[in-house]
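Colleague: Below is the structure, and that's it, no one-letter string:
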C-alpha cells in the first residue's frame, strides 16, 4: 500500500518536474529570441545613425543612451523597498491564504526535493516532515478529494413502526 502511494507520488513529482522543465525551456527560448531581436533592432538603428552622423557619433550616442537607461533603472530599483516583493503575514490572515495552484506546485516540488535529500541522507525525522508537507500540498491541489455520496434519506419516517402482516 505504502509502495503504491510512493510510486504514485514519485510519478506525480516526475510529471510535475518534466512540465516545469519544459515550461522553463520554452521561456528561455522566448527570452533568448526577444534579446536577439532587440540586438538586431539596435544594430539597425546604429547603422542608420552611423550612416547619417558617422560611426563615432553613433557609438557615443548609443553607448551614452544605454548607460543612461541603465542608471535610471538602477535608481528606480535602489528606491524600492527590498521586502516589497515578499508577502507580509498579518495577524488576521493565515500564512497559507491566497496560494495559487502554481505556488502549491512549486512548494510540492521543493518539498519533494528536500524529502528526497533527507531520504538519501537517512534522516528519518526530516523525511517524515517532508512526506507530511507533500501530503498537505497534494491535499491543497485536490488530489485526495473524493466525491462525497449523499446519505440515503429515509423516505417514510413511520416505516420502522409498521408491523408485518
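Modeller: Arrived safely. Model, not experiment: these values are computed from the prediction. Residues are numbered from 1 along each chain as shown.
Colleague: okay, CA-based contacts and neighbour counts for the rest of this
Modeller: Will do.
Colleague: Now do stretch 26-42: distance to the chain's middle.
Modeller: Put simply, stretch 26-42 sits 23 Å off its chain's centre (C-alpha atoms, centre = their mean, to the nearest Å).
Colleague: Likewise for stretch 12-22?
Modeller: Distance, centroid of stretch 12-22 to centroid of chain: 12 Å (C-alpha atoms, centre = their mean).
Colleague: Go ahead and name everything in contact with that stretch.
Modeller: Contacts with stretch 12-22, where a contact means C-alpha atoms under 8 Å, 6 or more residues apart in numbering, come from 105, 108-109, 112.
Colleague: And here is the other one:
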C-alpha cells in the first residue's frame, strides 16, 4: 500500500517536473526570440539616427534613452514592496494619496528624461544639465538613493527660539 502511494507520488512529481522543464524551455526560447528582435530594432534605430545626425550623437542619444528607461524601471522596482503578494485589507486614504503622489513623481521623471534626451540630441548643454538635475531630484523624491524624505515636525529641543541681544 505504501509502495503504491510512493510510486504514485513519485510518478506525479516526475510528470510535474517534466512539465515545468518544458514550460521553462519554451519561455527561454520565447525570451531569446524577443531579445533578438529588440536587438535588431535597436540596431535599426541606431542606423537611422546615425544617418541623420552622425554616429556619436546617435550613440549618445540611444545610450541616454536606454539608461533613462533603466533608471525609471529601477525606480519602479525599488518602490515595490515584497509583501504586495500578500492579501491585505483595503488601503486607507493616506496610502492612496501617497500612491498618487508617487505616480506624479514617476510621470515627472518620464517627462524630464524625455526633455533631457531631446536636449542631449540637440547638443543644448544648459538644458541637459537642468534635465539631469531634475531627474536626480525626482529619483531622490522616490527614495532611490536610500534617503527617505524627512517630514517630521521640528523638535523643540533642536529649534533655537532665542534672539540675540
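Modeller: Right, received. Where do you want to start? Predicted model only: the values in this text are computed from it and were never measured.
Colleague: Mind checking what helix or strand follows the longest helix along structure 1 in sequence?
Modeller: Secondary structure of structure 1 per DSSP state H: the longest helix is helix 2-53. Downstream of helix 2-53 of structure 1, the next assigned helix or strand under DSSP states H and E is helix 55-79.
Colleague: what's the average distance of that next one to structure 2?
Modeller: For helix 55-79 of structure 1, the mean deviation from structure 2 after alignment is 0.9 Å (mean C-alpha distance after the TM-score superposition for structure 1).
Colleague: Next, the angle helix 2-53 makes with that helix.
Modeller: Interaxial angle, helix 55-79 of structure 1 versus helix 2-53 (axes from the mean of the first three to the mean of the last three C-alpha atoms, to 10 degrees): 140 degrees.
Colleague: how about the next helix or strand after helix 55-79 of structure 1: buried residues?
Modeller: Downstream of helix 55-79 of structure 1, the next assigned helix or strand under DSSP H and E is helix 101-121. Residues 104-109, 111-112, 114-116, 118-119 are the ones in helix 101-121 of structure 1 that count as buried (16 or more other C-alpha atoms under 10 Å).
Colleague: Give me the number of neighbouring residues for residue 75 of structure 2.
Modeller: 20 (other C-alpha atoms under 10 Å).
Colleague: Then residue 67 of structure 2?
Modeller: 13.
Colleague: now swap in residue 51 of structure 1 and tell me
Modeller: 11.
Colleague: and what of residue 1 of structure 2?
Modeller: For residue 1 of structure 2, using other C-alpha under 10 Å, the count is 6.
Colleague: residues in contact with it?
Modeller: So residue 1 of structure 2 contacts nothing (C-alpha under 8 Å, 6+ apart).
Colleague: at 10 Å instead, please
Modeller: residue 7 (C-alpha atoms under 10 Å, 6 or more residues apart in numbering).
Colleague: what do you get for residue 142 of structure 2?
Modeller: 75-76, 78-79, 101-103, 105-106, 109, 136, 148-149.
Colleague: rerun at 7 Å
Modeller: Contacts for residue 142 of structure 2 (C-alpha atoms under 7 Å, 6 or more residues apart in numbering) come out as 75, 102.
Colleague: Tell me how many other residues crowd residue 139 of structure 2.
Modeller: Residue 139 of structure 2 has 20 nearby residues by other C-alpha under 10 Å.
Colleague: now swap in residue 108 of structure 2 and tell me
Modeller: Neighbour count of residue 108 of structure 2, defined by other C-alpha under 10 Å: 16.
Colleague: One more: the one 5 residues further on?
Modeller: By the criterion of other C-alpha under 10 Å, residue 113 of structure 2 has 24 neighbours.
Colleague: Could you verify my assumption that it touches residue 68?
Modeller: Yes. Using C-alpha atoms under 7 Å, residue 113 of structure 2 is in contact with residue 68, at 6.3 Å.
Colleague: Overlap in contacts, those two.
Modeller: Common neighbours of residue 113 of structure 2 and residue 68 (C-alpha under 7 Å, 6+ apart) do not exist.
Colleague: Could you identify the most distant pair in the contacts of stretch 12-22 of structure 1?
Modeller: 105 and 112 (10.3 Å; C-alpha to C-alpha).
Colleague: Closest to residue 133 of structure 1 out of the contacts of stretch 12-22 of structure 1?
Modeller: For these, the nearest to residue 133 of structure 1 is residue 108 (7.7 Å; C-alpha to C-alpha).
Colleague: Alignment lookup: residue 4 of structure 1 to structure 2.
Modeller: Under the alignment by TM-score structural alignment, residue 4 of structure 1 pairs with residue 4 in structure 2.
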